[in-house]
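Student: Give me coordinates for this.
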Amino acid sequence: MNRNHPRLTALLILIVAALTLTPVVMLLLGSFSEGLTSFGSFTVDKYVEAYSDPYLLDVVVNTLIFVVGSSLFATLLALFLAYLNIRTDIPFKPLFVILSIVPMMIPHVLFAAAWALLLNPSNGVLNQAIQLIPGLENVAFNVYSLTGMIFVEGLLNMPVAYLIIAPALSSFDSALEEASRVSGAGVMKTLFRVTLPILRPALLAAFILSVVRVLAAYAVPRVLGTPGDVDVLATYLFEMISTGFAPDYGQAAALGMSVLSAAIVLIVVYRALTAESGKFVTISGRGFKPGVIHLKGARLPLLFIMAILSFVMIVIPVAQLLYTSLIPYAMVPGPKAWSLMSLQHWTTMFDDEVTWQALKNSVFLAVVGATLGVLLSLFVAYVSVKVRTAASTILETLTFLAFSFPGIVIGIGFMWFFVQTPLYATLTALLLAYIAAYLPYGVRPLASAFVQVHAHLEESSLVCGASMLTTMRRIIAPIILPGLISAWILMATMFMRELTVSVVLSRPGTEVLAVRILDFADDGLWGKLSALGIVMILISTALVLLAQGVGKWAKRRPEAA
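Tutor: Prediction:
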């Protein structure tokens, strides 16, 4: 196997570089070109036009407020939930732990649409309900604003921040906090003087990763920002390539280079923070016991707050989609609404040929794309973990680079590439772009699984005459099966809900569900949007259950044999 390592590593570097660097290079070249039809006619005019637009300053200010506000809200909310779930004796802890990460399963475009239905200033269901309260007849929350965008995007990014902060809290040695309290400090003083300073790397890492994700966000700005005339860089870039008689891809590429550069810098900072987390280790070789803080009289109030948060993050959006799919127009739940409920929106949605095509395309991309993505991730993760060479480090860096790709920006890069090839406006183009954008999501769980596989198992197989592929198929793959299933589920759900790359690359015949839902939102067809959204959630859930069932079947096969 060692003889094959250099060849395998070189091949993987070529494949991953083609996937991750091609759109970046094309974006750079495109930013110096006149347009898609005159690629190679180099000019700096596009940079001048892009950065001399007086409206750009407003867009940048909106983007900064949106990105910082959403990331700060997501990080603080994640810290609050993680602290209560891990360090306190709050009731129903296992349930709240699961509920804290469930929002990851809801597509962003559906989550944004649900809150548009709930809090739009004209006929939002929650606004109508609030106005029925005496004295609040004129009160209406406007979700089509920067504040509304920050609120919804913060809720969507909270699970990512939670998954970074929670492990740090779990590994925290409570002896330090106990020493603080013995010295006379109260719970809050200990929290701010001891706990939070030690958690600083995790908090900063969660915040920066959230900044990268919000910078790349498109669903919330499009669904909530565009109706309120609040443009951020993602929507501003998309308008450049989708409005008018002559979309300006060169100008979009010029501005996109700045967004991409900022995202790459942030990812480098994120990796530096996570690499230095060892300096803040509080667990030594001695045994330690994670301390549990007794909430006493605060248990019930905090339990109520946790229940409300879980209700807001999960129950309300999904219930609103189901409710809207059954009523003819927006109205407050009540006897009249119940009497008018029907399956009309479901019927018209299923009679729509474009929707059926989008459904088939999304399922194909989710199943085939995730399978190919996991296959590539399997070898990339193996080389990254098991082959410690300069080349494997390059491979790992190229793979992780995709984390910094804002979807709209990298979609424009792929557009410059695919329009020069026969792949333009095909599902293959979307498939390649999906794998390139989400490869790290497949590599991460598999890399964690490979760490647990001892080299002796591979060596024994090789000594017995098995080839590398046979060893991978017969020895390694069965051992890391849970990691394979996790990677497949993660990539399949990501592909099923993908919007930002799709909105740039999809064309008639290659529409996907997320783009179709966005079309319904633009046309104000909220009933059809909600019905299709429920279908989308059900398909994602079915893919997860299918993968888990296949995993259980695969585990039983060796026992039966």
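Student: contacts, neighbours, all on C-alpha from now
Tutor: OK.
Student: Pull up the distance across stretch 505-521, start to finish.
Tutor: Stretch 505-521 has an end-to-end distance of 19 Å (C-alpha to C-alpha, to the nearest Å).
Student: Please provide the structure for the following sequence as well, for comparison with the first:
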Amino acid sequence: MAAGTQAPPSPPPPASTPMPRVRRRRRFGSRTVIGGLAILAVIYLVAGPLLMLVLTSFQDTSLGLVIRPPFPWSLQNYVDVFGDSGTYSAILSTLIFSAGSLLVAFAVSITCAWLVERTDLPARNAVFVLLVAPSGIPALILAISWSLLLNPNNGLINTLLRLPFGAEGPGPLDVYSLPWMILVQGMSLVPMTFLLITASLRGVNASLEEAARASGSGFSTIVRRITLPLLRPALIGALIYQFVTVVTALDVPLVLGLSGGVSVLSTEIYVASNPVGGLPNYGVSGTYGMFLLAVSLIPLLFYNRIIGRSQDYATITGKTFRPKTIALKRWKIPAVLFCWGYIALSFVLPMLVLLWASFQPYLGVWGLDALDRLTTAGYGEALGGAQFLDALRNTFVLGVAAALGGMVLAMALSWVIVRSRSRYRALVDILAFVPHALPGVVIGLSTLVLYLILPIPIYGTIWIIVVAMATQYISLGTRLTTAGIAQIQVGLEEAAETSGAGGRQIWQRVLGPLLRPVFLNGFLMIFLASIQNLTLPLMLGSNDNVVLSTLIWRRWDYGDVTGAAVLSVTMATITVIAATLLRRTTGTRGL
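Tutor: Sure thing, here's the model as predicted:
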């Protein structure tokens, strides 16, 4: 063929020769398998409590709970609940209590999270640890400590306030009122809310804020137009989670509300389940639970719309970034006073009351005479026996197992919710959120009944509490991991897949390292929530699975204030150590 002459094109195949068809086989990668197993696991864990809640609400349980057919079906529970004017008074009190508590919790948490993560606040790691530490104190004991501080008759703060004026009688502050319930409950929400926000705030790309600052935008404009919108999935997820926490909270309303005549929905459920006389009415309790479930699921629909546009909030890309530390300058002193003032109010004062009570043979009148009664005998008695060692071991097994299982399951579910294109992903998110909307007494009761029927030998062991606890805190993990995965640009996973990485390698090399702060924060939160939870260990407890929270309750119930205070101080110490380890593990700056 002559040089420069092009070869003639190849003739097309004969019309009779069919073109080869490429058959595409559907691939089920490891991520799909993991997601499917996670969905099956959450269905197994959630279906029991949910089914039990529905069954009890439609049963006449005035003579006891029937767990085998034929069920005595009835609508009388709904007639009794919604035909009672007291129900609507309790709903109004619940809404005011919830709104006020959330306002306190989020105002403090957002401010402190931004100061700790993004500014040159002095001793910010110490602030981090002490903000998280109160979560290790059971809410029951926290409410009791504030009762000792603000009791109208002989509370320490009221005694000190009356002293300069020589006043007598009760007051001037009354902790048994709705405003103080709001303040105490709001402070109890701060540790979890703070942890839910810090991981996402740490993942916001500071270059976006710096670009706005270079364009002449002021601080308030940057926060309003950039920082808060990018944190929207995390903030809304935390808001919905904590909203349900408040409406189902029992400890603070029980200790402070009932004494002051303030009734909320959670106390109505408790009174129906634990009457002073007669049999428990689980049907009325289940009806209230169904109402709380409906109230909780309504805001979740709005949250699913936010997650459906998760790529709008992705700030973690393939480019490296490092958040810029903002100098507080003249605001440093007010910031320090705000953080340490709150720590003193939420942690130091309650701990001082508990410490004082732990060194007293009995809790008498405040005064100099009480100094003569100081003794360490309570520590030797409470911490020296085999019962304490068994409870301590069971507490660590419960916390670690529930946290590890809950977070692994939460990460798999969140990947399905955020990355999957299935039309059922919103249903998966709702299913994962359902346990948080169920009262703890319902989860405990249904788990107890379930493993009395199933041939799985975990009844009476610590593992039945682990299963119930992991079920209750699945939603806590998914609120955090869903926001974390939403911040990771999907292009990183696609790039790894294009390079030949499989699902396991993508989790190990891409998602795992980027979600490490989220996982550690979630692990700590579930660990702390599990060790201080009282309802489930009480419902599922036996002599072989006693944990610290039930041991504290037994001491308090028996009137042993000193022993309960000693164990509460011990639990708070464990929390401080866990929070310190978390802060060091996440690779943050030194103290």
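Student: Reduced to three states, what does the residue nearest to L183 of the second structure when sequence neighbours are not counted come out as?
Tutor: With sequence-adjacent residues excluded and distances taken as C-alpha to C-alpha, 6 or more residues apart in numbering, L183 of the second structure is closest to S101, at 6.4 Å. Three-state call for S101 of the second structure (DSSP: H, G, I helix; E, B strand; the rest coil): helix.
Student: Please give me every residue in contact with the residue mapped onto N157 of the first structure from the second structure.
Tutor: Using TM-score structural alignment as the criterion, N157 of the first structure maps onto L189 of the second structure. L189 of the second structure makes contact with S101, L102, A105, Q242, according to C-alpha atoms under 8 Å, 6 or more residues apart in numbering.
Student: and the gap between the first one and N533 of the second structure?
Tutor: Yep, that's S101 of the second structure we're talking about. Using C-alpha to C-alpha, S101 of the second structure is found at 20 Å from N533 of the second structure.
Student: who's more crowded, the two?
Tutor: Set side by side, S101 of the second structure and N533 show more neighbours around S101, with 26 against 21, by other C-alpha atoms under 10 Å.
Student: Please pull up the equivalent of the more buried one in the first structure.
Tutor: Counting by TM-score structural alignment, S101 of the second structure corresponds to S70 in the first structure.
Student: Is that match in contact with T147, as I believe?
Tutor: No: between S70 of the first structure and T147 there is no contact under C-alpha atoms under 8 Å: 9.2 Å.
Student: what's the distance between the residue nearest to L183 of the second structure and S346 of the second structure?
Tutor: For S101 of the second structure, the distance to S346 of the second structure (C-alpha to C-alpha) stands at 14 Å.
Student: quick one: the nearest residue to L204 of the first structure once chain neighbours are set aside and L199 of the first structure, what's the gap?
Tutor: Spatial nearest neighbour of L204 of the first structure, excluding adjacent residues (C-alpha to C-alpha, 6+ apart): L273 at 7.4 Å. In this view, L273 of the first structure and L199 of the first structure are 11 Å apart by C-alpha to C-alpha.
Student: repeat for V354 of the first structure
Tutor: As defined by C-alpha to C-alpha, V354 of the first structure lies at a distance of 49 Å from L199 of the first structure.
Student: try T493 of the first structure
Tutor: To L199 of the first structure, T493 of the first structure is 31 Å away according to C-alpha to C-alpha.
Student: Now do stretch 576-586 of the second structure: everything it contacts.
Tutor: By C-alpha under 8 Å, 6+ apart, stretch 576-586 of the second structure touches N125, F128, V129, L130, V132, A133, R516, P517, L520, N521, L524, G590.
Student: what comes up buried for it?
Tutor: V576, A578, A579, T580, L582, R583 (16 or more other C-alpha atoms under 10 Å).
Student: contacting residues around T190 of the first structure?
Tutor: Neighbouring residues of T190 of the first structure by C-alpha under 8 Å, 6+ apart: E177, S180, R181.
Student: 10 Å - rerun?
Tutor: Each residue near T190 of the first structure by C-alpha atoms under 10 Å, 6 or more residues apart in numbering is listed here: L176, E177, E178, A179, S180, R181, G184, L196.
Student: do I394 of the first structure as well
Tutor: I394 of the first structure touches T9, I13, A17, S384, F400, counting by C-alpha under 10 Å, 6+ apart.
Student: Narrow those residues to those that are buried.
Tutor: Among the contacts of I394 of the first structure, the ones that count as buried by 16+ other C-alpha under 10 Å are T9, I13, A17, S384, F400.
Student: Distance check, the residue nearest the centre of the second structure against I240 of the second structure.
Tutor: Residue closest to the average C-alpha location in the second structure (C-alpha atoms, centre = their mean): L476, at 4.7 Å. Distance, L476 of the second structure to I240 of the second structure, using C-alpha to C-alpha: 10 Å.
Student: joint contacts of these two?
Tutor: Listed as contacting both L476 of the second structure and I240 by C-alpha under 10 Å, 6+ apart are F433.
Student: sorry, back to before: out of the contacts of L189 of the second structure, which one sits closest to D429 of the second structure?
Tutor: Closest to D429 of the second structure out of the contacts of L189 of the second structure is Q242 (16.3 Å), distances taken as C-alpha to C-alpha.
Student: element containing the closest one, please.
Tutor: Using DSSP states H and E, Q242 of the second structure sits within helix 232-247.
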